[in-house]
Every structure is written in C-alpha cells, then in structure tokens.
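Q: mind looking at a prediction? Sequence and model below.
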Amino acid sequence: MVSISRIKDLGKKIPLSAAVTEIIGEDSQGQRIDNFLIKRLKNVPKSHIYQLLRSGQVRLNSKRIGPQYHLQSGDAVRIPPIRMVESSVSLRKKLPASGFIRFNVLFEDEALVVVDKPPGVAVHGGSGVSFGVIEQLRAQHPEWKFLELVHRLDRETSGVLLLAKSRAALVELHRQLRAGTMVKRYLALVKGKWRNPKQNVTLALTKYLTPTGERRVAVIEGAGEDGMRAHTVFTLKKSWQNFSLLEAELKTGRTHQIRVHLAHLGFPIAGDDKYGDFALNKELARRGLEPCLARMFLHALTVELIHPLTGKRLHLEAPLADELQQFLLGLNSN
C-alpha cells in the first residue's frame, strides 16, 4: 500500500504511475470524500477532482462513490494516477499582518470558534478571493492545528459563522446540521408587504449555470430527480409601506435557500444582486438617498447548538450590522 504523503515533492511536477490508496483513520471520519480529496490534493483544480469522482476513477472500497459520501474509519480510498504540481512558493505564501481582518469573536474554546462575519468577505478563498475568513484565521492563528468551516455564508451575508477546531467537533456539528438539531435564524428585509405572521415555505431547488457560467439556484415545481427539498419558516417582525422585515429559520441548508424562496414568492431581498429587484437595488444604493443601502440585507442573527464536548446548549448571536440598523432607522423616520 502506498501512502498519499509520498506524492508530495515541493516545486516539482510528479507523474503518478500507479494508483495511491489511503486507509481512512479517525481524524478523517465523517468528512465528505470531495472535501477529503480537495484537502489532500491541494494543487489539483476542484473541477478535475469532481470529474475523477463522476467518472469512477476514484474508488471507495473498490466501488464507485459520489461526492456527498461521508467517510468512515477503515474505508480504503483509491486515487488514480494524477499529474500534480506542488509549488514551494505558493505553499510558503503567507498573509501579511497588515492584511489581517479583525473579526469580532462571539465564542471560542478548544472545540470551536464563532465569529461575526462582516459583509463583503468570502468564507474561503477562490473565485478571485485569495484569503477568505478561514484563510485569514489560519494565518492569524498558526497555533490552531485544525480549523474547518462548519457551514457557509454568502459573501454579502453578515453574522454568525461557526468554525471547528477539531475533527471530532466538526463531525458532531455536521451531524447536528443533518439531524436538524442546530437552529439557524436570519434577518432579511424584503421588498413588499408580507401578510402572514408566520409562514412555512417548502419549495424544491435546483442548481444551474447561466450562459456566462455563473452558478445560480431556482425553484422547481416538485422535488424531481434534480430537485433538493428546501424548507424555510418565515416570521414577520415588522412591516413598512414598501418593505417587510422577516426572521427566516432554516429547516434545511440549501445554497441560496432564503434568497431564492423569497424571490420566487415575489418578495426579493433588498440589495440582492443575484435574485433581487435590480432597479430597486440601484435606487437604494444611490448616494445622498436617505436611507441608503449598498449591500444585501441578509444577516445570520442566531445559531443554537449542542456543544460538541460539554453537551450544553449554546445560543450564539451577532448584533445586526450598523449599516443595516441605520437603514431600518431611516425607514422608521419616513
């Protein structure tokens, strides 16, 4: 059996003439196989890794496997011959201290760290972003030997973001997400006057690519073969003549779920540049206008979870960002 660690040789192109097999240990138990491969093959494009999975070139216990599979201790992962490039320059590249973002830490212990993510900051690097939240925190805290995102927030969404500081904590928190025992609530300001005090919305979603190659999500009628069931509970908090403030509780955690559900119902989120009312967004962002809104009004307000080590219930809350507070005050004064 060949250890995957033998394929690393900094600064050289390495043709693998034979497949590499790794036996999964407890440190990787519960991790999705696509994330496992992305982490192991850091300089291989993600698109190529997913192609290897789709084509069956990656095998798990001698069988084909999809990217959603969660690894178990003792699994044998076979990685086919791959031509990799490991760059000693890129591996040594560090974020300079002058580029550090100061995050408001809501909670931290040996199992997890919870930050109030500011708007406009991606949770991870990619798509033209060199350093997202996780890269920032890894650079700022090299003493943290393990750090992984528990969940994600869209770039323009602010609020509570969870990161695990151990593999065991990550596995347990992912279990809570799948089981629905972790409760996540958001605040969203939408165009229009919402009528129902509380409304359950269950609409299936599907992903697609625009003609320019941008990834988007849309509602489909019924959970067909390509549909993902998505359930959101909306509670009306306050309404104005042209806007409504809603609390959105996620019962499932699909990509862009809140944004797409609201847009489909005819209540797009103010400032949403993908699914919103673009003419309204332009007007709201116009300088000199009171109140002015230059970002999407979506904020991850609270997360409730069971601490992965102590078993105690944690309630984590991020105060509404200042610019969103100011916009609401402007609505109140009109």
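A: Ah, there it is. Residues are numbered from 1 along each chain as shown.
Q: C-alpha only now, for contacts and for neighbours.
A: Noted.
Q: and stretch 233-244, how far out from the chain middle?
A: What separates the centre of stretch 233-244 from the centre of its chain is 26 Å, taken as Cα atoms, centre = their mean, to the nearest Å.
Q: which positions in that stretch come out as buried?
A: 233, 234, 235, 236, 239, 243, 244 (16 or more other Cα atoms under 10 Å).
Q: repeat for stretch 182-198
A: Neighbour-count burial for stretch 182-198 [16+ other Cα under 10 Å]: 182-194.
Q: quick one: residues in contact with stretch 200-214.
A: By Cα atoms under 8 Å, 6 or more residues apart in numbering, the residues outside stretch 200-214 that reach it are 215-223, 226-234, 254, 257, 261.
Q: switch the cut-off to 6 Å
A: 215-220, 223, 227-233 (Cα atoms under 6 Å, 6 or more residues apart in numbering).
Q: do stretch 267-274 as well
A: With Cα under 6 Å, 6+ apart as the criterion, stretch 267-274 contacts 189, 190, 191, 192, 262, 276, 281, 295, 296, 297.
Q: what's the distance between the last one and residue 182?
A: Going back to what we said before, that points to residue 297. Using Cα to Cα, to the nearest Å, one gets 23 Å for the distance from residue 297 to residue 182.
Q: again with residue 319
A: In terms of Cα to Cα, residue 319 sits 19 Å off from residue 182.
Q: now do residue 205
A: On the measure of Cα to Cα, residue 205 and residue 182 end up 21 Å apart.
Q: distance of residue 135 relative to residue 129?
A: 10 Å.
Q: go through the buried residues of stretch 233-244 and flag which are in strands.
A: Assigned to strands by DSSP state E, the following of these qualify: 233, 234, 235, 236, 239, 243, 244.
Q: try it against this one:
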Amino acid sequence: MPKSHIYRILRSGEVRVNKGRIDQLYRLVQGDLVRIPPIRVAEKNEVSVPAAEFSIIFEDSHLLVIDKPAGVAVHGGSGVSFGVIEQLRASRPDAKFLELVHRLDRETSGLLLLAKKRSALTSLHEQMRDGHTDKRYLVLAVGDWKNKRQHVKLSLHKYTTADGERRVTVAADGQPSHTVFSLLRKFEKFALLEAELKTGRTHQIRVHLASSGFPIAGDDKYGDFALNKALQKADATRGALKRMFLHAHQITFTHPESGKRMTLNAPLAAECDRFLQSLGPALPH
C-alpha cells in the first residue's frame, strides 16, 4: 500500500491506539492495543519498474550511499509510480534487504542513504532521531544575504492541499525547526550557502529561507516564480537554471557495524555548478 494512503488514514484519526487518536509520530510500546480500519486498495496493473543504478558514493555489506539526481523521486506514490528505491531493487533482484534510511525531495540532488541490513536501518534511524548525524546542503538563495553565519528557528506546520500536494508553512504551534546557514560565496543577486540541519522537517530549508525573504533559486513551491521562469532561459551573460538549486553535499554518521565516524561528500551537481560559474566572480564578504 502507498505510504501516502497510510498517512491519510492516520491524519483522519481512523487508526486508534488504546481507543485514542494518534499521529504518525507515536511510537508503539508493548501492550498497546492498535485498531486499524478496513482498507481496500483498488487492483492496479503491475507497473514495470526499469532497473537503474545511480552514482555510488559508498557501499559495503551494511550500507549503500548514492548521489541522487534532481527530478527523481526517492519512492513511488503521490502520482509517481516508482522511484529510486524501486529502481534499485529491480536492478538488484538478489538483495534480501534494501530500505531508504531517509528521504530527499524529488527536486533535491545529492547524498541518499540506503540500508542493506535491518540492523543498519535501526542504527541510523536512532542516530538521526538522537541528533547524532550531521547533514549539510549547498543552496543558492536569492537576495542580498548579509550574515556569515545565521541561525533560523521557525516552527513548521505540515498540511496537504486540496489536490493532495504536501506543503509546509511557518506556524507558532508547528514542530520546532532549526537550520544554521553559513555564507560561502556572495554574488550580486544570489548567495551560495551551506545549510546545516539541526532538525529534519519536511521542506525545512526551503521554508526557512523563503520565510526569511531569501527563496531558493528554482524552487517551484516556495520560490520567486517570475524569477524562476527567467532563470530557465539562458542569455548572453548567464546560463540557465532549470531545477531547484538545493544539493545534499555532506553527511556525517557513525557506521552501524564498525562504530567509526564517517563523513561522505557528493560533488555539486553539474547543472548547478555551471550556473554558479555563469554568475562570474564572487563578491567580497
């Protein structure tokens, strides 16, 4: 069953634990009584999933870390019949276990962790929940960014639009969210930032920047739509940008078996690098 369907019945309060409503964040404990409503899923024609391999950053018997391209969903659902996980499983039919450790937006490129053993999945989930991983992104913000290092703490509320699209907005009663932005390069109308996630909320970097007045170049949900349209067209002085400029470039975690601290990097996607070069030399900051 699609995860979106499961989240929908959770949101509607149809799943009960000990006769009370719960949300998807609730963690079951021994002795809980769980009530699940009858669920009927329409018969679907089997979708043929094309096998695919992606650029591998690291692989061993416990982990697979790839460099996901922009425009590819991490899993099927919400109008997408398959994603990275389904394609990798199709290309590795002998793999007994292969699960996503975390997710990236379809429009975001960069490091994506997959577990090849359940013990690795459990270990990495615990590290992420306890704040023992370090995820960093490269992002091109629109506007005159001033500070070398800036903390953004805005609570975020997740909701679904009438047409089923996931959206996030800043709300006082939302989930606490914290991003640290460091200025790497400054241009006349843009700033290249490194975003360090202190929490891992849906669309966190995108909404934190947009709400602060510095939308991400190419962001089709929270960005400057007129500017995005202009950026898609190359001219004599500037290359085109036909995607959102957000790239998961570094992650640090403890290897689930060896216990060694690991830092992995993925180079900036070629199309983002080309656009950056077209902006010319950076300004002093």
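A: Received the coordinates, thanks. As the structure is a computational prediction, the values presented were derived from the model and not from experiment.
Q: quantitatively, what TM-score do the chains reach?
A: The TM-score (TM-score structural alignment, normalised by the length of structure 2) is 0.89; 281 aligned residues with a Cα RMSD of 2.5 Å.
Q: just put the ones in strands among the buried residues of stretch 233-244 of structure 1 in a markdown table and tack on distance to residue 68 of structure 1.
A: Formatted as a markdown table, these follow (distance: Cα to Cα, whole Å):
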| residue | distance to residue 68 of structure 1 |
| --- | --- |
| 233 | 26 |
| 234 | 29 |
| 235 | 32 |
| 236 | 35 |
| 239 | 40 |
| 243 | 39 |
| 244 | 37 |
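Q: all strands of the stretch 1-150 of structure 1, in order?
A: 13-15, 20-23, 59-60, 63-64, 76-79, 83-85, 104-108, 112-117, 148-149 (DSSP state E, counting those that start in this stretch).
Q: among those, which is the most enclosed?
A: strand 112-117 (a mean of 22; mean count of other Cα atoms under 10 Å).
Q: residue range for that one in structure 2?
A: Residues 63-68 of structure 2 are where strand 112-117 of structure 1 aligns, with TM-score structural alignment as the criterion.
Q: what's next to the matching stretch, contact-wise?
A: Contacts for stretch 63-68 of structure 2 (Cα under 6 Å, 6+ apart): 55, 56, 57, 58, 109, 110, 111, 112, 113, 114, 115, 116.
Q: what's the farthest-apart pair in those residues?
A: Farthest pair in the contacts of stretch 63-68 of structure 2 (Cα to Cα) is 109 and 116. Separation: 21.4 Å.
Q: the two: which is more packed in?
A: residue 109 (26 against 21; other Cα atoms under 10 Å).
Q: for the aligned partner of that one in structure 1, what are its contacts?
A: For residue 109 of structure 2, the aligned residue in structure 1 is residue 158 (criterion: TM-score structural alignment). When contacts are counted by Cα under 6 Å, 6+ apart, residue 158 of structure 1 touches 117, 118, 119, 299.
Q: if I look at the second one, how far off is residue 324 of structure 1?
A: For residue 118 of structure 1, the distance to residue 324 of structure 1 (Cα to Cα) stands at 12 Å.
Q: what lies in contact with stretch 91-100 of structure 2?
A: 51, 52, 114, 115, 116, 117.
Q: for it, measure first residue to last.
A: Using Cα to Cα, the two ends of stretch 91-100 of structure 2 sit 15 Å apart.
Q: hmm, back to that, neighbour count for residue 135 and residue 129 of structure 1, which is higher?
A: Taking neighbours as other Cα under 10 Å, residue 135 of structure 1 and residue 129 compare with residue 135 leading, 18 against 11.
Q: just the helices in structure 1 please.
A: Ranges of helices in structure 1, per DSSP state H, are 33-40, 46-54, 88-92, 133-140, 167-179, 257-264, 278-284, 322-333.
Q: any chance of TSV for those helices, columns distance to residue 303 of structure 1?
A: TSV is the format used below for those (distance: least, Cα to Cα, whole Å):
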stretch	distance to residue 303 of structure 1
helix 33-40	24
helix 46-54	30
helix 88-92	34
helix 133-140	18
helix 167-179	11
helix 257-264	16
helix 278-284	28
helix 322-333	19
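Q: would you mind finding the most buried of these?
A: Comparing the helices of structure 1 by mean count of other Cα under 10 Å gives helix 257-264 as most buried, with a mean of 21.
Q: how about that helix, aligned to which bit of structure 2?
A: Going by TM-score structural alignment, helix 257-264 of structure 1 sits over residues 204-211 in structure 2.
Q: is it possible to get CSV of the contacts of stretch 63-68 of structure 2 that adds distance to residue 233 of structure 2?
A: CSV is the format used below for the contacts of stretch 63-68 of structure 2 (distance: Cα to Cα, whole Å):
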residue, distance to residue 233 of structure 2
55, 28
56, 32
57, 32
58, 36
109, 21
110, 24
111, 28
112, 30
113, 33
114, 36
115, 39
116, 42
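Q: and the residues you listed, which is closest to residue 33 of structure 2?
A: residue 115 (29.8 Å).
Q: pull the contacting residues for that closest one.
A: If you count contacts by Cα under 6 Å, 6+ apart, then residue 115 of structure 2 has 63, 98, 99, 121 around it.
Q: at 7 Å what do you get?
A: 62, 63, 64, 98, 99, 100, 101, 121 (Cα atoms under 7 Å, 6 or more residues apart in numbering).
Q: do the same with residue 104 of structure 1
A: Residue 104 of structure 1 neighbours (Cα under 7 Å, 6+ apart): 115, 116.
Q: same question, residue 123 of structure 2
A: Contacts of residue 123 of structure 2 by Cα under 7 Å, 6+ apart are residue 256.
Q: ok, now with 10 Å
A: Residue 123 of structure 2 makes contact with 101, 115, 129, 254, 255, 256, 257 under the criterion Cα atoms under 10 Å, 6 or more residues apart in numbering.
Q: same deal with residue 303 of structure 1?
A: Residue 303 of structure 1 touches 114, 159-162, 182-186, 249, 314-318, counting by Cα under 10 Å, 6+ apart.
Q: which one of these sits closest to residue 53 of structure 1?
A: Closest to residue 53 of structure 1, out of all of these and judged by Cα to Cα, is residue 162, at 28.2 Å.
Q: what about that closest one, distance to residue 232 of structure 1?
A: Counting by Cα to Cα - residue 162 of structure 1 and residue 232 of structure 1 are separated by 20 Å.
Q: the two - which one has more neighbours?
A: Neighbour count, other Cα under 10 Å: between residue 162 of structure 1 and residue 232, residue 162 has more, with 25 against 22.
Q: just confirm residue 77 of structure 2 contacts residue 7, I think it does.
A: No. The criterion here is Cα atoms under 10 Å, and residue 77 of structure 2 misses it with residue 7 at 11.7 Å.
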